[in-house]
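S.K.: got a predicted model here, sequence first, then my questions.
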Amino acid sequence: MASLTEEATSVEQSFKTLEVACDELRHSRLFKKLLEAVLKTGNRMNDGTFRGGAQAFKLDTLLKLADVKGLDGKTTLLHFVVQEIIRSEGVRAARAAKEQNSSVSSVSGGTDDLSEDVGDDTEHYKQLGLEMVSGLSDDLQNVRKAAILDADALTIAVASLGHRLVKANEFLNTGIKSLEEESGFQRKLAQFVENSQAQVTRLLEEEKKLRLMVRSTVDYFHGSKGKDEGLRLFVVVRDFLVILEKVCKEVKDAAALAAKAAAANKKPAAAAAPAKGGKQPSQSQQSFRDPRQALKPAIQGRRAKPDSSSSSDSD
């Protein structure tokens, strides 16, 4: 009896994880922002081809973003997508922090002029935005947990619980019903069967609801109804988050190296007077180099080959 209760509780926890995972995906503003950037990048690459102007794409495409590389063999489409959004995310985070500090100052009697903008420190905002993007995995913790669940195993577990409950009920009605006097065991078993029946019935209903919820979440991101792939949605997103973390680290490391090189060259550069009217590239521009230059040949190659399979599979 204890085993049945423990298994039912375990299934309930798994169902709760799936429910929260669907909610995390649907309501993650940053995840949607990334998808929008991927879609815009794909349409830009496929401009002039039958793939251009897509309104949605299969989430499997996220796993292919690291496959299309520039001439340097390192810069990928995902590097480009990350660079596209980190500044705006940094500005957003800075404004949110400023508003929060303003609220605290107001309560304590201080003043803070929110009319002033957050400034124009591009490198600072990109660093801040990079932290936000690399932290997406933490915002989707239940998605990662859901990725290790097996939909078929959960279905089998619920069916097994129902079968065992039927057996317990049969034993209650036939095996010990012949006893002349009602025993304490008989009363406990009857109470257990009654409670378990309500729990298993609830699990059966919850399973149906969650199947529809997962399917609805997949259709929500794909923009149309597709085939039922079980819980593969969460596996794809989990694997994408791993790739995203790796790319964010590479962008951060590259920016640090560029900043270090810029600092080392600053002294010799200061000794030589710049030409009149000449402009030196800022440390911000050097630290976060635009990956579009490295990707330009790849993008042009994509436009020349509209039937290529290495681009996003837009619906």
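M.R.: Received it, and whenever you're ready, just let me know what you need. Residues are numbered from 1 along each chain as shown.
S.K.: can we go C-alpha only for contacts and neighbour counts from here?
M.R.: Will do.
S.K.: what residues of the helix or strand hosting residue 85 count as buried?
M.R.: Assigned by DSSP states H and E, residue 85 belongs to helix 77-108. Residues of helix 77-108 classed as buried: 77-95, 98, 102 (neighbour count, 16 or more other CA atoms under 10 Å).
S.K.: what's the distance between residue 76 and residue 144?
M.R.: Residue 76 sits 24 Å away from residue 144, going by CA to CA, to the nearest Å.
S.K.: give me the more crowded residue out of the two.
M.R.: residue 76 (23 against 20; other CA atoms under 10 Å).
S.K.: got the contact list for residue 124?
M.R.: Contact analysis of residue 124 by CA atoms under 8 Å, 6 or more residues apart in numbering lists residue 90.
S.K.: burial count for residue 29?
M.R.: Residues near residue 29, counting by other CA under 10 Å: 11.
S.K.: distance of it relative to residue 65?
M.R.: From residue 29 to residue 65 the distance is 20 Å (CA to CA).
S.K.: do you have the helices of the stretch 201-315 of the chain handy? List them.
M.R.: Assigned by DSSP state H, counting those that start in this stretch, the helices in the stretch 201-315 of the chain fall at 232-271, 283-287, 292-304.
S.K.: which residue lies farthest from the center of this structure?
M.R.: Most distant from the centre of the chain: residue 180, at 61.7 Å, with distances by CA atoms, centre = their mean.
S.K.: surely that one is within a helix?
M.R.: No: under DSSP: H, G, I helix; E, B strand; the rest coil, residue 180 sits outside any helix and is assigned coil.
S.K.: against residue 186, how distant is it?
M.R.: Residue 180 is 12 Å from residue 186, by CA to CA.
S.K.: quick one on the thing from earlier: and the helices of the stretch 201-315 of the chain: which comes nearest residue 140?
M.R.: The closest of the helices of the stretch 201-315 of the chain to residue 140 is helix 232-271. By CA to CA, the value is 8.7 Å.
S.K.: what about versus this one:
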Amino acid sequence: GNRMNVGTFRGDAQAFKLNSLLKLSDVKSVDGKTSLLHFIVQEVVRAENAQARKSPTAQSPAPGRQDMQDDLKQIGTQVILGINAELENVRKADGQDFDTLKNSVFKLVTGLQSLEKSLAALRDTAPSSREKGEEEEEEEEDVFLDVMTKFMSRSVSSVERVKQEYDTVLVAVKKLNVYFDGDAKKDDATAFQIFHIVSQFIVMLERACADTFGKKK
């Protein structure tokens, strides 16, 4: 792109937006079938095959040795398909419902705050029970307060940790969007679409490998 646009404001690009990866299969050759993504797959496999031949333990394929050629081709395709394994967590993130995640964290925080207020109100009413001489009820309330206070003590730290991790993830995802897309103004839900873009590209890459070299047996 820089070479084609030399001398223009488009000719000095330092990177590309991540969603541009999804357009690689739209650019077709004259046959209307082979896409730019197919070409990239072929070039990556060719480069990996060349690297494999340079290995000290590699054997030069003899003329007519189709099995050796197939082995070299498999080395290249394994490198490409290995991207799927490396980005497994990205595909898992794509399967998450952001709204559900956000609401769950919100409910945890607000629910704990509501419980804390209820316990505080219960402590305030405890003396009046003792004044009425309701000893049995007083003991039950004391046990309940003791159990719930311990629960609150454990829960506060856990919920705070969940909230902090959620905020940390959100900040990291927004930084990814700035780095790959240059957009710092995306809302929280839109920011997580970056995982969907990568997940879609992995599917496209696997399909291009299958089209070029046949489905993996």
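M.R.: Yep, that arrived. Predicted model, so just to flag it, every value in this text is computed and none were measured.
S.K.: so what corresponds to residue 262 of the first structure in the second structure?
M.R.: Mapped onto the second structure by TM-score structural alignment, residue 262 of the first structure lines up with nothing.
S.K.: follow-up on the earlier one: could the helices of the stretch 201-315 of the first structure go into CSV alongside distance to residue 198 of the first structure and mean neighbour count?
M.R.: As requested, those are exported to CSV (distance: least, CA to CA, whole Å; neighbours: other CA atoms under 10 Å):
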stretch, distance to residue 198 of the first structure, mean neighbour count
helix 232-271, 30, 16
helix 283-287, 61, 18
helix 292-304, 58, 17
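S.K.: list the residues that contact residue 295 of the first structure.
M.R.: Per CA under 8 Å, 6+ apart, neighbours of residue 295 of the first structure: 69, 70, 71, 75, 76, 77.
S.K.: same deal with residue 72 of the second structure?
M.R.: With CA under 8 Å, 6+ apart, residue 72 of the second structure has these contacts: 49, 52.
S.K.: please apply the same query to the one 3 residues further on.
M.R.: Residue 75 of the second structure makes contact with 45, 48, 49, 52 under the criterion CA under 8 Å, 6+ apart.
S.K.: if you set the cut-off to 7 Å instead, what comes out?
M.R.: Shown in contact with residue 75 of the second structure (CA atoms under 7 Å, 6 or more residues apart in numbering): residue 49.
S.K.: for residue 257 of the first structure, give its distance to residue 295 of the first structure.
M.R.: From residue 257 of the first structure over to residue 295 of the first structure the distance is 20 Å, taken as CA to CA.
S.K.: give me the number of residues near the equivalent of residue 86 of the second structure over in the first structure?
M.R.: Taking TM-score structural alignment, the alignment pairs residue 86 of the second structure with residue 139 from the first structure. Residue 139 of the first structure has 14 neighbours, counted by other CA under 10 Å.
S.K.: now swap in residue 58 of the first structure and tell me
M.R.: Going by other CA under 10 Å, the residues that sit close to residue 58 of the first structure add up to 17.
S.K.: in stretch 191-204 of the first structure, what's buried?
M.R.: Quick answer for stretch 191-204 of the first structure (16+ other CA under 10 Å): 192, 193, 196, 197, 199, 200, 203.
S.K.: now, which of those residues sits nearest residue 5 of the first structure?
M.R.: residue 196 (7.4 Å).
S.K.: hang on, the earlier thing: any idea which helix or strand comes after the helix holding residue 85 of the first structure?
M.R.: Following helix 77-108 of the first structure toward the C-terminus (DSSP H and E): helix 122-134.
S.K.: what's the separation between residue 147 of the second structure and residue 129 of the second structure?
M.R.: 19 Å.
S.K.: out of these two, which sits in the busier spot?
M.R.: Neighbour tally, residue 147 of the second structure and residue 129, criterion other CA under 10 Å: the higher count belongs to residue 129, 14 against 11.
S.K.: just give the nearest non-adjacent residue to that one, would you?
M.R.: Once flanking residues are discounted, residue 129 of the second structure sits nearest to residue 138: 6.3 Å by CA to CA, 6 or more residues apart in numbering.
S.K.: the most centrally placed residue in the second structure: which element?
M.R.: In the second structure, the residue lying closest to the centroid (CA atoms, centre = their mean) is residue 90, at 3.0 Å. Per DSSP H and E, residue 90 of the second structure falls inside helix 88-94.
S.K.: and that helix, what other elements does it pack with?
M.R.: Applying 3 or more CA pairs under 7 Å, 6 or more residues apart in numbering; DSSP states H and E, we find helix 88-94 of the second structure packed against helix 193-213.
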